[in-house]
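Visitor: sequence and computational prediction follow.
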Amino acid sequence: MVNRHKDSNLKFAELQDKIMQQLIELLLQYSPLTKQQIELIGSKTEIRKLKTGDYFSEAGRTANEVGFVTQGIFRVCYYSKDGNEITRYFIDENNFLVDLNSYTYQIPSSEYIQAVTDVELVVFKRKDLTDIANTIVGWDKITNQITTKAFLDKVNRISPMLAEDATTRYKKFLDQFPKLALRIPLSYLASYLGITQQSLSRIRKNIS
């Protein structure tokens, strides 16, 4: 008789190893890590799955977790004064996920981080990141490099200037993120581009 519980545990362990490997490979790009340090990092993380539409963090709450996306796409969004939903940028695989201003200064966030697709991610809680920083020499240097890169990526990904016409904005998005464009619902992409979904559908039809 097959032990389904044991088989399920093995599959989860394999998935966990695969997900953690993505994170470790990225960290090793910034600094060498010993086996013990890698094991420590692994012990301080949580593997989390979210469904499409779920929130990683919400406006009005203080951010106390940092995520690393291993599969799927998130969007950073907010609501304007007149109630319109605005998508600022998207975050996909092998990128970190946090409202840095809220996390750093421990103030309520003004934005939402929402799953655009089903997602898998590695999550660090604030206390666990502090423990890692207090144990691994040079961890602050690694996080500073990652933060700098994340900031530059954010600048490149942030929603385009509305001074450009909508067709130009859409074409630039296709040039920069060709694979991403195929995975994002039209409603979110239209919000990012600052146009209606109907307008985006017409643009796509005209340039296809």
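Guide: All right, it came through fine. Numbers count the residues shown, from 1 in each chain.

Visitor: contacts and neighbour counts: CA atoms only from here.
Guide: Fine.

Visitor: can you give me the strands in this protein?
Guide: Counting by DSSP state E, the chain has these strands, from start to end: 45-50, 55-57, 65-71, 74-79, 85-91, 96-97, 112-115, 119-125.

Visitor: what would those look like in JSON lines with distance to F12?
Guide: Formatted as JSON lines, the entries for the strands of the chain read as follows, by distance: least, C-alpha to C-alpha, whole Å:
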{"stretch": "strand 45-50", "distance to F12": "10"}
{"stretch": "strand 55-57", "distance to F12": "22"}
{"stretch": "strand 65-71", "distance to F12": "15"}
{"stretch": "strand 74-79", "distance to F12": "23"}
{"stretch": "strand 85-91", "distance to F12": "25"}
{"stretch": "strand 96-97", "distance to F12": "23"}
{"stretch": "strand 112-115", "distance to F12": "22"}
{"stretch": "strand 119-125", "distance to F12": "13"}
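
Visitor: which one of the ones you listed lies closest to K35?
Guide: strand 45-50 (15.9 Å; C-alpha to C-alpha).

Visitor: re earlier: mean neighbour count and distance to F177 added to the strands of the chain, as TSV?
Guide: As requested, the strands of the chain are exported to TSV (neighbours: other C-alpha atoms under 10 Å; distance: least, C-alpha to C-alpha, whole Å):
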stretch	mean neighbour count	distance to F177
strand 45-50	16	23
strand 55-57	19	23
strand 65-71	21	16
strand 74-79	22	14
strand 85-91	21	10
strand 96-97	21	17
strand 112-115	22	18
strand 119-125	21	19
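
Visitor: take the one below as the second:
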Amino acid sequence: MKKYFSSLNILSSEELNRMDPFLTVRDIKKGDFLIQANRICKEIVFIKSGVLRSYFTDSEGIETINCITFEGEMMAAFSSFIKQTPTDENIQAIMDTKVEALQKADLEYLYQTSAEWQKLGRILTEMQYLKLEERIISFQKDDATKRYQLLEKNNSEYIKHIPLHYIASYLGISTRHLTRIRKSIL
């Protein structure tokens, strides 16, 4: 997380070091949850290795994946984290995953005591918004083949570890359609 924050060129080394006492490293085993529905998200994590998926379950028990997050990215149940209300989503490890976690209370303390940390918080929020907007536009503009190719291009080393039905759900298509796409581009 520190290296990632440093790459944004917002915090000085001294400001970056202020988060050291608050960071915790945790392993999440494949199939275990970072957070489950109806709980309040109290931390934001940076994925050091592995993959997490965020999904919702409808009234019929059908899961829909809205986000797959890879090594080097931030993850949280963001609306729950911001509003401190129960989340509707589940965040689960697709494979053994190592994360660095920063608790909401500690992040708020850093915001309250530093203008640079406030700026970092704003930039991170803007980046999450842009990522969400890109995903929405991609669903409106691009076909499933293009969405798959982009996912595969950016995360090829992990794609082989993700079950096809997860990828299909994330792309908003059936597993059968995903299989046809994969065959057509090989």
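Guide: On my side now, so go ahead. Owing to the predicted nature of the structure, the values given are computational and were not obtained by experimental measurement.

Visitor: hmm, back to that, out of the strands of structure 1, flag the one nearest A181 of structure 1.
Guide: For the strands of structure 1, the distance to A181 of structure 1 is smallest for strand 85-91, at 10.3 Å, taking C-alpha to C-alpha.

Visitor: residues in structure 2 aligned with the closest one?
Guide: For strand 85-91 of structure 1, the aligned range in structure 2 is residues 63-69, judged by TM-score structural alignment.

Visitor: run through who's touching that stretch.
Guide: With contact meaning C-alpha atoms under 8 Å, 6 or more residues apart in numbering, stretch 63-69 of structure 2 is reached by V51, L52, R53, S54, Y55, F56, T57, D58, M75, Y166, S169, Y170.

Visitor: counterpart of T117 of structure 1 in structure 2?
Guide: Alignment note (TM-score structural alignment): T117 of structure 1 maps to M95 of structure 2.

Visitor: now the contacts of stretch 63-69 of structure 2 in a markdown table, with distance to I181 of structure 2?
Guide: Conversion of the contacts of stretch 63-69 of structure 2 to a markdown table gives the following (distance: C-alpha to C-alpha, whole Å):
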| residue | distance to I181 of structure 2 |
| --- | --- |
| V51 | 23 |
| L52 | 24 |
| R53 | 22 |
| S54 | 23 |
| Y55 | 23 |
| F56 | 25 |
| T57 | 26 |
| D58 | 27 |
| M75 | 28 |
| Y166 | 15 |
| S169 | 14 |
| Y170 | 14 |
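
Visitor: widest-spaced pair of these?
Guide: V51 and D58, at 22.9 Å, using C-alpha to C-alpha across the contacts of stretch 63-69 of structure 2.

Visitor: neighbour-wise, which of the two wins?
Guide: The residue with the greater number of neighbours, taking V51 of structure 2 and D58 and applying other C-alpha atoms under 10 Å, is V51; the counts read 26 against 10.

Visitor: which residue lines up with that one in structure 1?
Guide: By TM-score structural alignment, V51 of structure 2 lines up with I73 in structure 1.

Visitor: and its match, what is it in contact with?
Guide: With C-alpha under 8 Å, 6+ apart as the criterion, the residues that contact I73 of structure 1 are F90, I91, D92, E93, A115, V116, T117, D118, V119.

Visitor: which among these gets closest to A150 of structure 1?
Guide: So of the contacts of I73 of structure 1, ranked by how close each gets to A150 of structure 1 (C-alpha to C-alpha), first place is I91, at 10.1 Å.

Visitor: distance of that closest one from E39 of structure 1?
Guide: As for I91 of structure 1, its distance to E39 of structure 1 is 27 Å (criterion: C-alpha to C-alpha, to the nearest Å).
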